[in-house]
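Undergrad: After the sequence you'll find the predicted model.
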Amino acid sequence: MIPAAFDYACPTSVEQAVRVLAEGGAAAKVLAGGQSLLPMLRLRRASPKLVVDVGRLPQLRGVREEASSLVIGAMTTHHEVLHDALIRRYAPLLATATETVGDPAVRHRGTLGGSVAHADPAGDLPSVVLALGGELVAEGPRGRRTIPAAEFFVGCLRTALEPDELLVEIRVPKLGEGWGFHYEKFRLAAQTSTVVGVAVSVRRENGGIAEVSIGLTNMGATPLRASAAEAALARADATVEAVARAAEAAAEGTSPTSDLCASPEYRAHLARVLTRRAVLAAVGMA
């Protein structure tokens, strides 16, 4: 199909982008890598009056290190995330999950910020940012503000961003020695949407599990934490039996949908199975 007519703006600074978004209001859409927005435009699932292309803002690309965090520019591509030395050292869960996104062509064009701001329940990276305890930095006419990932996703394809705000950075904690990571997902075929995904970070101590965080993909309208499974694993022995028991609680508190790919019951089953696999891989017992 052919997209509906829209105006196009290509700002050359963040300040100009924010100003254009404020003028466009709710009728404006941000174009980052285009891997999500362009298909929606072609299918007329989105019909903005104004498209604001932020692809020429180099200040929104790259990864830098702060005392306790990594700061990732919103326009940093999946390919750059996947191969960045700082991310692979301090947040390998993000690199591992990014490697499963789309195909090489998608990863060269798609961006971390675009994926997070799109807030697709089947998107892999929002649940990873949530599991890592990340923060999203937005800039608007009123200045910058930092939004915890737990408050950023408010519904299917909806975030806490105001219409005149632009996502500029993603911040994730630097995790060091003792942490293990894994992202496990199920999809029906290559390049199809994730049916269910599980992002896990685990810190082992004295043969047991000291800390654990589990993010779920496509188990509700937003990415979710598997809180019941996390509680069952906290201070548990790092054994196959203990992990299997805790994984049985992975779907508690979730609200998976039904579609052509899976029923809610099947998604709940997948959440339990994939959580067990992901935790075992993260603790080195796969």
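TA: Everything's here; your move. Numbers count the residues shown, from 1 in each chain.

Undergrad: drop to CA atoms for contacts and neighbour counts, all remaining ones
TA: Will do.

Undergrad: contacting residues around Ala150?
TA: Leu130, Gly133 (CA atoms under 8 Å, 6 or more residues apart in numbering).

Undergrad: One more pass at 7 Å, please.
TA: Counting by CA atoms under 7 Å, 6 or more residues apart in numbering, Ala150 makes contact with Leu130.

Undergrad: Then Thr275?
TA: Val198, Ala247, Ala250.

Undergrad: Just give me the closest of those to Val116.
TA: The nearest member of these to Val116, counting by CA to CA, is Val198 at 16.1 Å.

Undergrad: correct me, but that closest one touches Phe181?
TA: No: counting by CA atoms under 7 Å, Val198 sits too far from Phe181 to count as a contact (10.8 Å).

Undergrad: Tell me if Gly113 really is in a strand.
TA: No: remark: Gly113 does not belong to a strand; assigned using DSSP: H, G, I helix; E, B strand; the rest coil, it is helix.

Undergrad: so what's the closest residue to it other than its chain neighbours up against?
TA: With sequence-adjacent residues excluded and distances taken as CA to CA, 6 or more residues apart in numbering, Gly113 is closest to Ala74, at 3.9 Å. Going by CA under 7 Å, 6+ apart, Ala74 touches Leu60, Arg61, Thr111, Leu112, Gly113, Leu167, Val168, Glu169, Ile170.

Undergrad: A further structure is provided below for comparison with the first:
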Amino acid sequence: MFPPQFDYHRASSIDDALELLERHAADDPRILAGGHSLLPDLKNGRASPRALVDIGEIDALRGIGSGADVESGADSGADETAIGALTTYADILESDRLQRHAPVLTDATSVLADLQIRNRGTIGGNLTAAEPGADLPAATLAADATVRVRGPDGERAIDAAAFLGADGSEPALRERELVTEVRVPHVEAGGYAKKTHPASGYAMVGVAAVLETDDGTITDARVAATGVLERVVRLAAVEDALVGARVESKTIEAAAERAGETIEPADARSDDHASGEFRVHLLSTYAERALERAVDRVAAGAGGTGTAGDLE
């Protein structure tokens, strides 16, 4: 199918992009970054804007670092990493800083799409699209990240749960707002495990896990799932079973068994490849695998490196 006709505008800066979005508000403008969600929507008739604002040339939206590398200029501090919204998946995978301090994010990125898409797709575009089976929303939610945006009313910071609608609310991004960066707190260990959907390449089920420990005891746990519902979701029962327990195989296995308690099978997504009941059934297996990766990193004494692989 052919996309609808639209006016194309290339922004030279963040302020220019916001001005273009405001000027063409009556044309239902859409932002073009990597284009991997927008272009299929245009061709399939799911979107029909009369104006596109291309932000792909805004260098201020690229970079990984303490915060000075991205447009806001504010130092995010030594305990978190700022990722510019136009930072590609490939750049995330190549970042030693993120491999050390945000392994759940690099794990999820390592099983995302193919080489061509990783070189073009962006973290800001991925989170804004928030596809039900996308990998990065689960990793971002488990990482307790903050998304920074700018719009007509200025700049604001939104926690990942609110931004993604994971708390049951509508996604918090407003019209004519632009994602500028994602700030990810540093964690002791994390992991991601995924059952790939055979048709889409998204997650049929994906689980992201982050652990903090003290002297062999789990002091904090955040576990999030994608692919099961129309939005990402925290697996609260798994988290409750982990906090206060020892870092042991039996702890991980027992906690993972509770993964399905958060989701009713009747509420889960269903298609020709997997019923909602089957997706919920898979949760325990992939929760256990994600937690095992995190525990391996706890044992290694660092965030660790490497990729998650497509654990079937």
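TA: Everything's here; your move. The structure presented is a predicted model; accordingly, all values stated were derived computationally and were not measured.

Undergrad: Tell me the counterpart of the residue nearest to Gly113 of structure 1 in structure 2.
TA: Here Ala74 of structure 1 is matched to Ala85 in structure 2, going by TM-score structural alignment.

Undergrad: same question, Thr192 of structure 1
TA: Taking TM-score structural alignment, the alignment pairs Thr192 of structure 1 with Gly201 from structure 2.

Undergrad: Ala82 of structure 2: what secondary structure?
TA: Criterion first, three-state DSSP; result for Ala82 of structure 2: strand.

Undergrad: State the helix or strand in which the nearest residue to it once chain neighbours are set aside lies.
TA: With sequence-adjacent residues excluded and distances taken as CA to CA, 6+ apart, Ala82 of structure 2 is closest to Arg183, at 4.4 Å. Following DSSP states H and E, the helix or strand that holds Arg183 of structure 2 is strand 178-185.

Undergrad: residue range for that strand in structure 1?
TA: Taking TM-score structural alignment, strand 178-185 of structure 2 hits residues 166-173 over in structure 1.

Undergrad: cool, and stretch 240-248 of structure 2?
TA: Counting by TM-score structural alignment, stretch 240-248 of structure 2 sits on residues 231-239 of structure 1.

Undergrad: Determine how far the matching stretch lies from the middle of the whole chain.
TA: From the chain centre to the centre of stretch 231-239 of structure 1 is a distance of 25 Å (CA atoms, centre = their mean, to the nearest Å).

Undergrad: swap in stretch 231-242 of structure 2?
TA: With CA atoms, centre = their mean, you get 16 Å for stretch 231-242 of structure 2.

Undergrad: Leaving out chain neighbours, which residue sits closest to the most centrally placed residue in structure 1?
TA: Note on structure 1: the residue nearest the mean C-alpha position is Pro126, at 1.8 Å, using CA atoms, centre = their mean. Leaving out its chain neighbours, the residue that sits closest to Pro126 of structure 1 by CA to CA, 6+ apart is Val116, at 5.2 Å.

Undergrad: Quickly find the element holding that neighbour.
TA: Using DSSP H and E, the element containing Val116 of structure 1 is helix 112-118.

Undergrad: Trace that helix over to structure 2 and give me the residue numbers.
TA: Helix 112-118 of structure 1 maps onto residues 123-129 of structure 2, going by TM-score structural alignment.

Undergrad: quick one: the helices in the stretch 101-250 of structure 2?
TA: 103-110, 115-120, 123-129, 135-142, 160-164, 236-242, 249-256 (DSSP state H, counting those that start in this stretch).

Undergrad: Out of the ones you listed, which gets nearest to Thr226 of structure 2?
TA: When those are ranked by proximity to Thr226 of structure 2 (CA to CA), helix 135-142 comes first, at 5.7 Å.

Undergrad: which residues sit against that closest one?
TA: Here helix 135-142 of structure 2 makes contact (CA under 7 Å, 6+ apart) with 104-105, 108-109, 112, 127, 130, 160-161, 203, 206-210, 222-226, 232.

Undergrad: That one vs structure 1, mean deviation?
TA: Following superposition, helix 135-142 of structure 2 is found to deviate from structure 1 by 0.6 Å on average (mean CA distance after the TM-score superposition for structure 1).

Undergrad: Could you check the angle that helix makes with strand 178-185?
TA: 50 degrees (axes from the mean of the first three to the mean of the last three CA atoms, to 10 degrees).

Undergrad: Could you verify that Lys43 of structure 2 is part of a helix?
TA: Yes: according to three-state DSSP, Lys43 of structure 2 belongs to a helix.

Undergrad: tally of neighbours for the counterpart of it in structure 1?
TA: Taking TM-score structural alignment, the alignment pairs Lys43 of structure 2 with Arg42 from structure 1. By other CA atoms under 10 Å, the residues close to Arg42 of structure 1 number 14.

Undergrad: Spatially, which residue comes closest to Arg42 of structure 1, not counting chain neighbours?
TA: Once flanking residues are discounted, Arg42 of structure 1 sits nearest to Pro3: 4.6 Å by CA to CA, 6+ apart.
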